[in-house]
Structure formats: structure tokens, C-alpha cells
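Visitor: Predicted model and sequence follow; I will ask about them next.
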Amino acid sequence: MTPTPAQPSHPPVSPTSSGGGPSLSEEEKYWTATRMDNAVPIDSPPGRTPAASAPLIGPRSTPPAGTPRPEHFGGHPMVGTFFYDGRPLGGKSTYCTGSVVHTAAHDIVLTAGHCGRGLQRATHRIFVPQYRDGLSAANQPRGVFPVSQMYIDPRYAANTKKPTSDLDLAFAQVGPNSRGKVEDVTGALTFTPTTKFTHKVTVIGYPSSEGVNAKHQAIRCPVTTSRLPGYRQVRMACTGFYGGVSGGPWIEDYDRTTGTGKVVGNTGGYNGGGNDANDDWVTYAPIYGKDAKALFNEAAAHRTVGARPPYQPSTDRPLLPGSAGTWQHTGLLASGDFRHTGHSDMIVVWTDGEVTLRPGNGQGGLDPERHLWPPTAPGRTREPSRPAASPDPTSST
């Protein structure tokens, strides 16, 4: 979920074919239990792994009180892992999470775009439904499915923080195994475009097996999403989402028994799916608009990925309230979930010594500011449009 160093962007491409690539039997021989067990997450290095396993980029903060913890469980057939040989990571085999989505062809698996870029460059590449640690490819309970083609929006660049991070999804077409086509073997989720940012979902993934998940089990966490301001993405808070969860489905109307439901997002997006501090409890996902729907249609029909116009980002990017003149009087700014509500707030220390809080409203904006500390010196003139801050009822001042 937290990115590798940025990979170079790629020109528009047709789906890459495995014509002449390894056969199913060759893949089953190549992917031994040891090779899969030693694979590293697409998100490493450095990545969203415990400090004992790999360094973090930046400080790691403590999750707010009440942040949910995930449940380790046996997984579902339609959610699994991709493994591929590791040219992107200097020879190491790599893995990430994927989920089967329903199509008429019964052979399409959803993942993150930054995982798809690695699969695109690989020679040996498989999807393993409901992966079981310690078993070879040939002995996995539902077998493995060789990847034959990748469908990725040509405007997407891996692990960017730019607006095109909204396009961090990919589809893999996989070949059948001895049991049949993948959807016939596993069942499928329903790919579901949406314009909403608030969803009750269950997020599933296969986090790093080092330190926190020794048996490489699947995890799931029921959460309510909110918008990642300025992007066509949602965020959620739940601990334990370390490297390897990239591409995992965010499932609405989830059935805990069957695993079925509507997939409205996948782990990924801004910075590969996590915040700048690499906090394991902050996770992002793109939601599926017209661009994602177009890519899905191409994958479902096995069509060449078509040319795209320049990406049109969200037009309601967040702005600081007030004019530039007001914000010239700031001494310090800090953002964070200071009230433990799951929303990002903003604290401002002004040049006259006053301290104010602007609570996040959970919709990408900020509520009116609250007074935390009175001015101690002259140096700031309030605008007529910016009245004095109201007292914060939670403040001791």
C-alpha cells in the first residue's frame, strides 16, 4: 500500500499477452512454497511493514483511540494474492492482493494499478485464490491461474501523489486451470461504479507475513469511509494494513459467509494507498467513476486499451477558507485527527499568538474555527468575513 520508489511512467499500451510465456504446469513448478513464502509485498522496500522488518518513510504515529483492529480469518475464494517474479524489485518475487470480479468471460481479476505495473513487466505471474501459506502452487486448494493480459489506464503512473492516483486500479485476465475458469472456481464480486464517498464496507487484504502476520493470513475490517479531500478517493481507518494489501477489495453489502458483495474500491490511490507518514491505520482507495468503468468494459470484453484524453481531476480541490491576506498571518499549521473523530482537523498558531482549531467536517471541508488560546501580541487584523473564533467548549481556557 505504501509505495516503492516511484517507477517511470509508461506510454499507452495494449494488453500484454502471455503468448509464448510459461504454461500452467511451468508456473506450478516455478512457484514453490518457499518462493511464494519469500516474496515481498509490492509496497516494499521501504514499505508499510513493522519497524523490525523495514524502515518507514517518516514518523509513524499512534492511531487515535477507538481505531478498529482487523480480524484475521481464512479468507474467501474470490479474494487472493498475485505473485510475480521481481524485476521491479531487483530480482525478488513480489505479491499483492486481488479479487475476482464478475464478467461474461469469467476470467477477470481486479487489483491496484501499481501492482498491475509490476505484473505487466513480469515473466512468471499467477493469481492464487484464497492463498494458503506453506503450500506450493500445485497444492493450493483452488489451484493457481496464470496471468495472460493486463489492463491498465495508460495515464496512470505508479505510486504518484498527483490527481492520476485516482486511476490506481488494474484488471488481469487469467487463464484457466484444471478446475476451469477462475470465476467458475471461486465466484466473484460485483464491480460497482459510484459517485458517493461515504460507504459501509469491509476491506480485505493479505498483509506482510513478517512480524505481524506470520501465517500470511487474510484480514478484514468493517469500516465507514470518508472522502480523501481533493481526490476521487475514499479513506478508512483500521490498524494492521501493512504492505501486501494493495489491490484488496473494499466491499459494500458484504456477506461474511460467502464473501460476496459489491466492490466499490480497491486499496491504492494517493501515494500507493496510504498517507505520507506510512501509518498502517490510514488507507485509501479510488472509487470507480467513468474512467474506471471504461477500463472495466475493455477488460471484460478483452479489448485493447484505447487512447485516453488528458485526465480531468476533481474540480473541487480543498481551499483554505479566507483570503491569502489572512493566511499570511499564520505562524504554524498542523493537521491531524485531534478530536479522534476519524476526520482531519487543522490547528493554526497565528502571528499574534492566538491558537485556533478548525474541525474537519468529514466531507473534505472545515467547520468554523474555535478558540483555543487568546492573542498575546498585536500583529493580525481580522477580515470582516472572518469573525472572531468561537470558544471551544472542550478547551480549558
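Guide: Received it, and whenever you're ready, just let me know what you need. Residues are numbered from 1 along each chain as shown.
Visitor: From here on, just use CA atoms for contacts and neighbour counts.
Guide: Noted.
Visitor: Pull the number of nearby residues for Arg87.
Guide: 15 (other CA atoms under 10 Å).
Visitor: who touches the closest residue to it other than its chain neighbours in this structure?
Guide: In space, and not counting its chain neighbours, Arg87 is closest to Ala122: 6.7 Å by CA to CA, 6 or more residues apart in numbering. Residues in contact with Ala122 (CA atoms under 8 Å, 6 or more residues apart in numbering) are Tyr84, Asp85, Gly86, Arg87.
Visitor: What distance do you get for Ala122 to Ala188?
Guide: 25 Å (CA to CA, to the nearest Å).
Visitor: now Val109
Guide: Taking CA to CA, one finds Val109 at 9 Å from Ala188.
Visitor: Same check on Pro3?
Guide: From Pro3 to Ala188 the distance is 28 Å (CA to CA).
Visitor: Next: Lys29.
Guide: 27 Å.
Visitor: same deal with Thr164?
Guide: From Thr164 to Ala188 the distance is 27 Å (CA to CA).
Visitor: Same drill for those two, tell me which one is more crowded.
Guide: Ala188 (26 against 22).
Visitor: my guess is that one contacts Gly98, does it?
Guide: No: counting by CA atoms under 8 Å, Ala188 stays clear of Gly98, with 11.3 Å between them.
Visitor: Pull out the buried positions in the longest helix along the chain.
Guide: In the chain, with assignment by DSSP state H, the single longest helix is helix 290-300. For helix 290-300, a neighbour-count test (16 or more other CA atoms under 10 Å) marks Ala292, Leu295, Phe296, Glu298, Ala299, Ala300 as buried.
Visitor: dropping in the other structure now:
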Amino acid sequence: MTSANKSVVLTAGHCVKMGGAFHTNWVFVPGYDNGSRPNGTWAATKLLTTPQWNAGEDIDFDVAAAVVAPLRGKTLTDVVGGQDVAFNQARRQQMYAFGYPAAAPYDGSKLTYCSGRAFDDFLMSKDQGLTCDMTSGSSGGPWFQNFNDVRPLFRVRGPSRLPSRPEHQRPLKPFTESSHKNTSCGAHSGVMSLSTPLLTAVPLVTGLMGPALIGAMPVQHHDPAHRVAKQVVHTAKRTEVVEHVAARSPAEQRRVLDYWTPARMADALPIDMLGIVTKRDGLLGGLAKKTGIAAAPGLTGEKATSEKATGEKVLREGEKAKIPVPRFQSARPLTTTSGSRWLTGGAVTRTTGRVFLTVSGIDFVCSASTVKSASRDLVVTAGHCVKDGTGEWAANWQFVPGYRDGGGHPYGQYAARRMFVTGPWAHSADDSYDVGMVALTTAESQHVTDVVGGQQITFNGPRGGQTFGFGFPADPPYDGEHLVYCAGRLHGDPYKQTRDQGLGCDMTAGSSGGPWLSGFDPATGTGEITSLSSFKYSDDQRTMYGPYFGDAAKALFDTAQRA
């Protein structure tokens, strides 16, 4: 961190002191990369932690610092630089978190990151959470606010290794990871603007120490179930289908529908901020709920008008952002747009709807579409809108086709009775197979597609081509109340991390699971569903990615439509 003596490193309190004793053999390796130590190894001369952590290991004050000795006559920040540290900052801001996770599926050799908006832990602490799948070894890694002036619109639903592009290497050198008897922590010579415990100006308790190395992680971070779950990644069959029975009885179905009061629907969070109290695989990762503040760029593919020189519009908490209406409203919509209100009507306004669901006691929203099927009760959405990866299934699952502003449901509300995801999604949260299908109950004895119709769904089609993507984005500048669409030509994943295809699209969280329609006819609002909105890379704000509907998606459909 930037400091007077140019030799201070910030990390977690438990990476410095645990069980009443300060750790020994503590070293810092900035820029660590798969065993390489390009910036040297720096031995700590003094360890410091907060009085609250020192006295009772209070997780609200799990913060520590280390002072390291000069190396070959130079201070730490002279060699690698340092980040500024800020105190008493606003909560619930966009964050980037970095670290070296060492437990499976990671190995501690590479810098990994998560990004998204922080949210409050309202159950156990004053900490903030960030949706992140990083494992043991990442503790103490920094969280940055206003990181490199990048403002992602859509969270990476799990951590991604930074793509090997030159612009991503420059700010990352100061990070470190060290290990001793298979334990490690992360640290940084420049600190986050906002850490998990909100940083305040607190005195530090000094622990005098000898030679130097990072101590063990807290016991609760070593979750054997986590390791077991990740070991099945390579054994899952691509065409395997995993099923869950949801609302079993008419009474249970009625309970689900009654649960979704207008107030609960209005307060539900976008699924992409999923996460509260569990500490297992999937998207939860021990997190809490969030509230968004910053707005995304404009909706028509043009550069957003800004209230700041940085190009970011800031909304006051509770303020609704307005969606621009196209200046010229035409019966024929744009064939290329990164995000516009759908004003043309047609079947897509009925077949596309919002999903309301609960995971670990928190209410969320997604998007989905009805499909033509043998049962006449089937909708398709993202796998993470049905099951939290390797974690739990969603509860209180309800679909509202043709959703209207203010919670309107002109075509009824439908509870889930059976839920299906692909095997690779259920066993390893593989983004290439982030597809879910849900068989619904009837509403007033009517099947959903008898009421609103259904879109055709196709598999193993040609890649690329023109596509229209639809959804109900809920993060600013959208509010989840209107159907929005993107249109353009598809392309492959340039980072080669998935088999997905990309679509230029500014839609934000809440649009997950919305259908991508090829061969779309704007006059009728019909087409063929060939993919859906799944995720975005944090450094690629304008591209949405969706899974390719191949054999796995076909097996999923064949099973689900017979339910």
C-alpha cells in the first residue's frame, strides 16, 4: 500500500494471527506466477492486526498489515509500486477482488479475480459480500473500487483467470501468494478501497516476530465437501440430465404463488448477485444481498451521457433509472442494437417473462421463455436461474409470462413443478452448459403455451448468424419492468474459456435466462430459440455470452418435455 515507509502490506487478520499466536516465517512474494518470483521475496519484520481481531478474532475487524524489510537496498513500493487505501467509503459499490485460490479447482499458481457489486451481510457481521467462487488461499486478497476505470455491467458469475492480454498485466504485479504445509493467504502492497470488513481508521496491535511465512487458513475455509464436489467435474456426462421435484401438491403450488406478493416481486434481486450464507460450491460462496448504485452505459450502442468525467452515471440509492425510448418508433425494429426497449409487440411479448425465485432465503429475478413442447408446460432459462451450480436448487420458483410494469401478470402466474439442468452445470457449474428447463403447473386449468403460445427451440444449428436476445434486465440503468432486446451477429468466445457465443449487448443482471431467437420475424415476434443470456466477462462490458444448444441441451429438452 502507499505508505510513509513504503514497506507496508495489507492482508487478512487470520493470515497474520490465529489461535492466539502470531504466525512465523511470513514472507510476501509480489507478482507470484506459477512458482516464479519476479519481484523477489520480502520478509516481514513486524506484523500488526486490529485490537478486535487480536482480542477475540472478531470477523468485522479481520484486517492486518505487515511491515517488510528492504530488499537489496530498495523498499517494496520502490520495486512494485503501491495502491492507495481509503477509509469510511460508501458501501455497496462495484468491486474487483483478487487472490490466489489454492483449493480445487484452483492450485494457487495464478492470479484470479471476481467482480460485481458488494452487498451487506445482514445476518452475521458488518462485512460486505461479493459473489465469488474463489477458494482457500484467496483470503487477504484485495478488493478494489474504481479499479483501472473499468465498470463492468454484468458480473462474471464465478471468478475467471485474467485473459492473457497485455493491458491486464500492468496493474497486477504487486499481488502475492505464499504457502506452508499446503496453507496460503493473499496480500497486497496496495490495498482495496473497500475490504470485506469496511476499513476504518483503527489502531493496530503490534506482534513482534522472527523469520517469516504466511500462516494457516481458518478451519471453516477448508470444506471437504467442496473438494469432493469439484472432483466430479470430469466425470459428468455432457448429455446427463439432473432433475428436481419442486411444488409437489396443489397446496404447495398455491403456497408458491401466494408467496410472491407485489412487494416481494419488487424487492427481488437480479440472480447474478446471488449469494448469502452457504460456504460451498456454486454462486453462493458465503455472501449476502446487494443493492446496485452505478449505472451502465446507454441502451442504443452509443456512448452514455455522463454525470462524471469518467463516463459513469451515479444514481442515488432508491432512485430509478429511466430507459430511453427510441426517437423514431418503427414497426420494424433495429437489426443491430446493444439494448433497446421492445415496442413492436408480437408473440415474444407474451412468451418472454420474468422468473421469481428464492435461494437461501433471498429472493431473486431472472428471465425465461415458453417453448413449444409435448407437455405444453415448458420454459427455458439459464441453469443458474434454476440451480446454484453445484449448490442448491431454487425454491418458490414462479414464471410470469408477458410481465407488465408494476408486477402485472395478464396471462397468469405459474409455479414450477419439476426442474431440470444439464449434468455439467449441476456437477461443475460449467458455463458452456448453463441451461435449465422448468415444467410448470397449470393456471386455472390451462397450460402456459395454450395461453401465451411458445417459441420453437432448435439444436445443433450453425454457429454465428443474426440473433435477437430478449430479457428483463434489472440492474441500472434498467429497472426490470420492461422487455428489452439486443440484436446482432454472434461470434465465438475470444478467450476460449467456453463453447458459448457472444452477442453485443448492454443488458444487465436480471436478463439471465432470456431467450436468443434466430430467424426472428419482428412482424410476428416469433423465431427459434438457439441460446440464452448467461454471463459477461468483466473486461468486456458490451458482450453477452450464451451457451450453444447442442446435444446436451437437446437431451435436457427431450427429458423435460415429457415431465
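Guide: Thanks, I have the structure now. Just so it is clear, the structure is predicted and the values come from calculations on it, not from any experiment.
Visitor: what residues are shared contacts of Val109 and Ala188 of structure 1?
Guide: Common neighbours of Val109 of structure 1 and Ala188 (CA under 8 Å, 6+ apart) are Ser99, Val100, Val101.
Visitor: Let's see if you can find the most crowded of those.
Guide: Highest count within the shared contacts of Val109 and Ala188 of structure 1 by other CA under 10 Å belongs to Ser99, 33 neighbours.
Visitor: what does that residue align to in structure 2?
Guide: Using TM-score structural alignment, the partner of Ser99 of structure 1 in structure 2 is Ser369.
Visitor: Which residues are in contact with its match?
Guide: Counting by CA under 8 Å, 6+ apart, Ser369 of structure 2 has contacts Thr351, Thr352, Gly353, Val379, Val380, Thr381, Pro401, Gly454, Gln455, Gly514, Pro515.
Visitor: Which one of these is nearest to Gln466 of structure 2?
Guide: Among the contacts of Ser369 of structure 2, Pro515 lies closest to Gln466 of structure 2 (CA to CA), at 13.7 Å.
Visitor: For my notes, confirm Gly118 of structure 1 occurs in a strand.
Guide: No: counting by DSSP: H, G, I helix; E, B strand; the rest coil, Gly118 of structure 1 is not part of a strand but helix.
Visitor: burial of it, as a residue count?
Guide: 23.
Visitor: just so I have it, where are all the strands in the stretch 101-250 of structure 1?
Guide: Using DSSP state E, counting those that start in this stretch, the strands of the stretch 101-250 of structure 1 run over 108-111, 125-129, 145-152, 170-174, 190-191, 200-205, 218-224, 226-227, 233-237, 249-252.
Visitor: Out of those, flag the one nearest Leu56 of structure 1.
Guide: Judging the strands of the stretch 101-250 of structure 1 by CA to CA, what sits closest to Leu56 of structure 1 is strand 233-237, at 18.6 Å.
Visitor: and the closest one, which stretch of structure 2?
Guide: Using TM-score structural alignment, strand 233-237 of structure 1 pairs with 500-504 in structure 2.
Visitor: hmm, who's touching that stretch?
Guide: Residues contacting stretch 500-504 of structure 2 (CA under 8 Å, 6+ apart): 337-338, 431-432, 463-464, 467, 486-493, 542-548.
Visitor: Quick one, which of those residues are buried?
Guide: If we count by 16+ other CA under 10 Å, those have these buried: 337-338, 431-432, 467, 486-493, 542-548.
Visitor: Now tabulate the strands of the stretch 101-250 of structure 1 in JSON lines and tack on distance to Met36 of structure 1.
Guide: Putting the strands of the stretch 101-250 of structure 1 into JSON lines (distance: least, CA to CA, whole Å) gives the following:
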{"stretch": "strand 108-111", "distance to Met36 of structure 1": "18"}
{"stretch": "strand 125-129", "distance to Met36 of structure 1": "10"}
{"stretch": "strand 145-152", "distance to Met36 of structure 1": "14"}
{"stretch": "strand 170-174", "distance to Met36 of structure 1": "18"}
{"stretch": "strand 190-191", "distance to Met36 of structure 1": "28"}
{"stretch": "strand 200-205", "distance to Met36 of structure 1": "16"}
{"stretch": "strand 218-224", "distance to Met36 of structure 1": "15"}
{"stretch": "strand 226-227", "distance to Met36 of structure 1": "35"}
{"stretch": "strand 233-237", "distance to Met36 of structure 1": "29"}
{"stretch": "strand 249-252", "distance to Met36 of structure 1": "21"}
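Visitor: of all those, which lies closest to Pro8 of structure 1?
Guide: Comparing those by CA to CA, strand 145-152 comes nearest, at 14.7 Å.
Visitor: quick one: that closest one to chain centroid distance?
Guide: 20 Å (CA atoms, centre = their mean, to the nearest Å).
Visitor: I'd like the next helix or strand past the longest helix of structure 1.
Guide: helix 324-327 (DSSP states H and E).
Visitor: so where in structure 2 does that next one end up aligned?
Guide: Aligned by TM-score structural alignment, helix 324-327 of structure 1 falls on no residue of structure 2.
Visitor: Counting neighbours, which of the contacts of Ser369 of structure 2 comes out on top?
Guide: Pro515 (34 neighbours).
Visitor: re earlier: of the contacts of Ala122 of structure 1, just say which sits nearest to Gln173 of structure 1.
Guide: Nearest member of those to Gln173 of structure 1, counting by CA to CA, is Tyr84, at 14.4 Å.
Visitor: counterpart of that closest one in structure 2?
Guide: For Tyr84 of structure 1, the aligned position in structure 2 is occupied by Leu357, per TM-score structural alignment.
Visitor: What is the neighbour count of its match?
Guide: Neighbours around Leu357 of structure 2, by other CA under 10 Å: 28.
Visitor: Test my guess that Ala104 of structure 1 contacts Ala299.
Guide: No: assessed by CA under 8 Å, Ala104 of structure 1 is found out of contact with Ala299, at 10.7 Å.
Visitor: quick one on the thing from earlier: could the buried residues of helix 290-300 of structure 1 go into CSV alongside distance to Val13 of structure 1?
Guide: Listed next are these as CSV, based on distance: CA to CA, whole Å:
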residue, distance to Val13 of structure 1
Ala292, 16
Leu295, 13
Phe296, 16
Glu298, 13
Ala299, 13
Ala300, 17
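Visitor: would TSV of the contacts of Ser369 of structure 2 with distance to Asp267 of structure 2 be doable?
Guide: What follows is the contacts of Ser369 of structure 2, written out as TSV (distance: CA to CA, whole Å):
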residue	distance to Asp267 of structure 2
Thr351	23
Thr352	21
Gly353	17
Val379	23
Val380	24
Thr381	21
Pro401	19
Gly454	28
Gln455	29
Gly514	20
Pro515	24
